[in-house]
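Asks: Could you look at this predicted model? Sequence included:
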Amino acid sequence: MKTRVSNFGNRIYDLDGNGLIVLFTRRDSNRKNYHARLRISGLKGCKRVSTGSSDFREAEGIARNHHSILRDSSIGESSLSTKKFSEVFHLFLKTSISESNQGAHRSIYALKRYALDFFGKHNISKITVKEVNDFVIWRRLNYVRAIPSDATIKRELSYLRKVFRYAYKKGFIKMLPDSRFESKGRDLPTL
């Protein structure tokens, strides 16, 4: 265990000496509870959690437990700080679609109206083929004027694919969900 004193006078304990699990007390808190900064090797970012304990040994056990849960749940991800679909969508709009593009208005409308409503609060790294299939089913039941045709669903999935490609290029997801669509009498996307 490596111990050092921060610039603010509180002690920082690196439990394994590699920076993956670090315990510290906060200077601005009246309580002396330990907090943990957790990193997963190979991933960007860190996660900060309160252990809720002022006992060092208990806080160490809680921090190690949080770290093992975090390590197991982050398999297949590229970052600990994952974004919601809505955040990635707004970043995509700012950087990828130019105002002069005539087809952009149609795709922006469809994405805002349907994909953002359905996927908005989902964590983008957790969206899989199953969620895309659920979106297609949901989309068939949610429309403004008429039941969407197969061509409409295909077009909206291609718009959605652009958002996922953007997220992939930026490192928010490690693999693209498969959103192929077969129009054999209103079939769902293939698995």
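Replies: Perfect, I can see it now.
Asks: can we go C-alpha only for contacts and neighbour counts from here?
Replies: Noted.
Asks: all strands for this protein, in order.
Replies: Assignment of strands within the chain using DSSP state E yields the ranges 2-5, 11-14, 21-25, 34-38, 47-50.
Asks: From start to finish, how long is stretch 50-57 in a straight line?
Replies: 14 Å (C-alpha to C-alpha, to the nearest Å).
Asks: Would you convert the strands of the chain into a markdown table that also reports mean neighbour count and distance to residue 92?
Replies: Formatted as a markdown table, the strands of the chain follow (neighbours: other C-alpha atoms under 10 Å; distance: least, C-alpha to C-alpha, whole Å):
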| stretch | mean neighbour count | distance to residue 92 |
| --- | --- | --- |
| strand 2-5 | 12 | 42 |
| strand 11-14 | 19 | 38 |
| strand 21-25 | 23 | 34 |
| strand 34-38 | 23 | 29 |
| strand 47-50 | 15 | 25 |
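Asks: Just send those strands back as CSV, with distance to residue 70 too.
Replies: Formatted as CSV, these follow (distance: least, C-alpha to C-alpha, whole Å):
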stretch, distance to residue 70
strand 2-5, 22
strand 11-14, 18
strand 21-25, 11
strand 34-38, 8
strand 47-50, 9
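Asks: next, the one to line up against it:
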Amino acid sequence: MSPDERRAMIVQAALPLLTTRGAAVTTAQVARAAGIGEATVFRAFPDKDSLLDAAVAEALRPDTVLAELAAIPLDQPLADRLTEAAGALLAHLDRLGAVLAVAHTAGRPGRGRRTTSGDHPPPDGTGRRESADATRTAVAALFAPEADRLRLPADRLAALFLAVLLPGRPPLADDRPTPAELVDLFLHGALAPPTPEESA
């Protein structure tokens, strides 16, 4: 196992512990969860704060939730697809919130926001926009089987779905739905009514 793979494995073991035990989690507990000795944790991370920074950086990455969205079977009904997507997105935000709360409690707010290469992300919020765009694209793909029945473009429906699911969250800061769009969605839904031929 390469040093990078070992670090990633330790972080993956630490994340659920951080969300359940908070800042009180010990490196010995992380080592047990990872199935390694505590000394191996300290070969990968100089101290617990460095491990916490890496856990925050990992929690901020959308890769896991994007993979979960991509794995949703498109042959199930749209309502089931969107329910599964909502569960994945809310679980991701719960994990993120818990890990950020631990970082704040540990006196490390704003730390750990580094890319996997160790660099800090651009200060202009580019990473957040890219993550939001990728999330919207992944949700839009869930509408693909109903493309001929959609009342709005799939990308716009994805934005509306995220706005309803995650009101006031930063992922939609640059693409907030208008009140008229939300009212229209509430009153008329995402799918066009079936044509007379389809109803027959």
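Replies: Sure, I can see it. It should be emphasised that the depicted structure is a prediction, and the values quoted were computed from it without experimental measurement.
Asks: what's the TM-score here?
Replies: The TM-score (TM-score structural alignment, normalised by the length of the first structure) is 0.34; 105 aligned residues with a C-alpha RMSD of 5.0 Å.
Asks: Residue 140 of the second structure: how many residues sit nearby?
Replies: Here the number of neighbours of residue 140 of the second structure (other C-alpha atoms under 10 Å) works out to 18.
Asks: and the strand or helix carrying it, what other elements does it pack with?
Replies: Per DSSP states H and E, residue 140 of the second structure falls inside helix 126-141. Judged by 3 or more C-alpha pairs under 8 Å, 6 or more residues apart in numbering; DSSP states H and E, the packing partners of helix 126-141 of the second structure are helix 63-70, helix 154-165.
Asks: change it to 10 Å
Replies: helix 48-60, helix 63-70, helix 78-105, helix 154-165 (3 or more C-alpha pairs under 10 Å, 6 or more residues apart in numbering; DSSP states H and E).
Asks: Most tightly packed of those helices?
Replies: Mean neighbours per residue, mean count of other C-alpha atoms under 10 Å, is largest over these for helix 48-60, with a mean of 23.
Asks: packing partners for that one?
Replies: Against helix 48-60 of the second structure (3+ C-alpha pairs under 10 Å, 6+ apart) you get helix 3-21, helix 27-34, helix 38-44, helix 78-105, helix 126-141.
Asks: redo that, cut-off 8 Å
Replies: Applying 3+ C-alpha pairs under 8 Å, 6+ apart, one finds that helix 48-60 of the second structure contacts helix 3-21, helix 78-105.
Asks: Mind putting these into JSON lines with distance to residue 185 of the second structure?
Replies: Putting these into JSON lines (distance: least, C-alpha to C-alpha, whole Å) gives the following:
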{"stretch": "helix 3-21", "distance to residue 185 of the second structure": "35"}
{"stretch": "helix 78-105", "distance to residue 185 of the second structure": "15"}
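Asks: Surely residue 48 of the first structure touches residue 25?
Replies: No - contact criterion C-alpha atoms under 8 Å: residue 48 of the first structure and residue 25 do not qualify, at 11.9 Å.
Asks: Check the contact lists of those two and give me the overlap.
Replies: Common neighbours of residue 48 of the first structure and residue 25, counting by C-alpha atoms under 8 Å, 6 or more residues apart in numbering, are residue 35.
Asks: From residue 188 of the second structure, how far out is residue 56 of the second structure?
Replies: 40 Å.
Asks: between the helix or strand hosting residue 183 of the second structure and helix 154-165, how many degrees?
Replies: Assigned by DSSP H and E, residue 183 of the second structure falls within helix 179-188. Here the directions of helix 179-188 of the second structure and helix 154-165 differ by 90 degrees (axes from the mean of the first three to the mean of the last three C-alpha atoms, to 10 degrees).
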